[in-house]
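Participant: following is a predicted model, sequence given first.
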Amino acid sequence: MDKSASETNDLRSFTCFEDYDRVPGFVISQTAYAIRKSIAKNIKNAGFDITPQEFAILNRLATHPTLNQRMLAELTYKDRPAVTRMLTHLMTKGLVEKQTCGNDRRAYLVRLTKKGKDIRDLIVPIAQKVLHQALDGTKIKDLETTIKTLHKITTNLNPQDS
């Protein structure tokens, strides 16, 4: 049996929907849910009225100071309507602001307000603490392999993004 046929047979155990605990998409989703749930709980317990998804927007705006909604959706892996709803909530809370983009009144850029930056900076250590707890006992080499593998999966499914 050649190597590719052998690898295909080996992959079958990871694509068998009778054993969901070995299907990468399910395990990834389960892990993401557990992290999001824990971050949400810790943010709420610290007295902040921010969801993990809203925090992701604040965080992206902190690292990319001015973005349009399309780029923000791409960077946070959210669809545009979801980003629109979150931006509306964040603007109501005074954490982000919009400004029109040139002559096109329909296009706008989004940026953090000072309050938004301050809130984001207070939430970062909370999220980091959750991630440290989640990664406890994980070897750096294993984590690096996992991240590399997840990037490979993403590239395989979104080749135009690479």
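Facilitator: That came in fine, so what should we check first? Residues are numbered from 1 along each chain as shown.
Participant: hey, let's count contacts and neighbours off CA atoms from now on
Facilitator: Noted.
Participant: number of nearby residues for residue 130?
Facilitator: Neighbour count for residue 130, taken as other C-alpha atoms under 10 Å: 18.
Participant: oh sorry, the question was meant for residue 112
Facilitator: Number of residues near residue 112 (other C-alpha under 10 Å) recorded here: 26.
Participant: name the SS class of residue 78, please.
Facilitator: With DSSP: H, G, I helix; E, B strand; the rest coil as the basis, residue 78 sits in coil.
Participant: in the helix or strand containing residue 125, which residues are buried?
Facilitator: Residue 125 belongs to helix 114-135 when assigned by DSSP states H and E. For helix 114-135, a neighbour-count test (16 or more other C-alpha atoms under 10 Å) marks 116-117, 119-120, 123, 126-127, 130 as buried.
Participant: then this one, side by side with the first:
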Amino acid sequence: MKTPNSLEENLLFQISEVAKLLHKRLTIAFEEGGFDVTPEQFSILALLWYKEGINQQDIANELRRDKTTIARIISNMINRNLIIKIPDQLDKRNNLIYLTKKGKELQTEMVATSGKVYVQTMQRLSAKDVAVSLSVLKQITKNFE
């Protein structure tokens, strides 16, 4: 592996830049769509749209975020009536997270909005470019395990 000569040639720096730009683009798209939801909240909503009734630790694990950050986001989402906590009947130490009606109603429009951002982001990439990029990113992720 060649050592990068600049930030422009540094893959990890470029990954970070893409993540920041995507976050900004999603934030703008959600605001323009009239959604009072952050990209971080959207990631929790998206997880719950497909896997409702899980605890905070499972959410943190699925999204690869620390439990404290997830707890803060969840607290904000409860205050916005997007989700609720219900005590786990099998383990009273845990609360399970469920969508409210408001949280469920956001799915179609928010998925469509994020899908437009995805298409716009990927528009000049070939299928081969995407496949190679995914392979590289998955390998980088494995290097942290």
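Facilitator: All right, it came through fine. Fair warning: this is a prediction, and the values are worked out from it, not measured in the lab.
Participant: thinking again about what came up before, identify the residue range in the second structure corresponding to the helix holding residue 125 of the first structure.
Facilitator: Counting by TM-score structural alignment, helix 114-135 of the first structure falls onto residues 101-122 of the second structure.
Participant: could you do stretch 26-41 of the first structure as well?
Facilitator: Stretch 26-41 of the first structure maps onto residues 13-28 of the second structure, going by TM-score structural alignment.
Participant: tell me which of the buried residues of helix 114-135 of the first structure is nearest to residue 40 of the first structure?
Facilitator: Nearest to residue 40 of the first structure among the buried residues of helix 114-135 of the first structure: residue 127, at 8.9 Å, using C-alpha to C-alpha.
Participant: dump the residue contacts of that closest one.
Facilitator: By C-alpha atoms under 8 Å, 6 or more residues apart in numbering, residue 127 of the first structure lies in contact with 39, 42-43.
Participant: and it, how close does it get to residue 156 of the first structure?
Facilitator: 29 Å (C-alpha to C-alpha, to the nearest Å).
Participant: same question for residue 143 of the first structure.
Facilitator: Per C-alpha to C-alpha, residue 143 of the first structure is found 20 Å from residue 156 of the first structure.
Participant: show me where the second structure has strands.
Facilitator: Using DSSP state E, the strands of the second structure run over 54-55, 83-87, 95-99.
Participant: name the residues that touch stretch 55-69 of the second structure?
Facilitator: For stretch 55-69 of the second structure, the external contacting residues (C-alpha under 8 Å, 6+ apart) are 43-44, 47, 70-71, 94-97.
Participant: how does it look with 7 Å?
Facilitator: Contact partners of stretch 55-69 of the second structure, identified using C-alpha atoms under 7 Å, 6 or more residues apart in numbering, comprise 70-71, 94-97.
Participant: for stretch 22-36 of the second structure, same thing?
Facilitator: Contacts for stretch 22-36 of the second structure (C-alpha under 7 Å, 6+ apart): 37-39, 113-114, 117.
Participant: mind redoing it with 10 Å?
Facilitator: With contact meaning C-alpha atoms under 10 Å, 6 or more residues apart in numbering, stretch 22-36 of the second structure is reached by 16-21, 37-40, 42, 80, 106, 109-110, 113-114, 116-118, 121.
Participant: same check, this time on stretch 118-125 of the second structure
Facilitator: Against stretch 118-125 of the second structure from outside (C-alpha under 10 Å, 6+ apart): 18, 21-22, 25-26, 112, 114-117, 129-131.
Participant: let's see it at 8 Å
Facilitator: With C-alpha under 8 Å, 6+ apart, stretch 118-125 of the second structure has no contacts at all.
Participant: next one: it to chain centre, how far?
Facilitator: Distance, stretch centre to chain centre, for stretch 118-125 of the second structure: 18 Å (C-alpha atoms, centre = their mean, to the nearest Å).
Participant: how about the nearest residue to the residue nearest in space to the middle of the second structure, chain neighbours excluded?
Facilitator: Closest residue to the average C-alpha location of the second structure: residue 43 at 3.2 Å, with C-alpha atoms, centre = their mean. Spatial nearest neighbour of residue 43 of the second structure, chain neighbours left out: residue 63 (7.6 Å); criterion: C-alpha to C-alpha, 6 or more residues apart in numbering.
Participant: give the equivalent position in the first structure for the one you found.
Facilitator: Aligned by TM-score structural alignment, residue 63 of the second structure pairs with residue 76 of the first structure.
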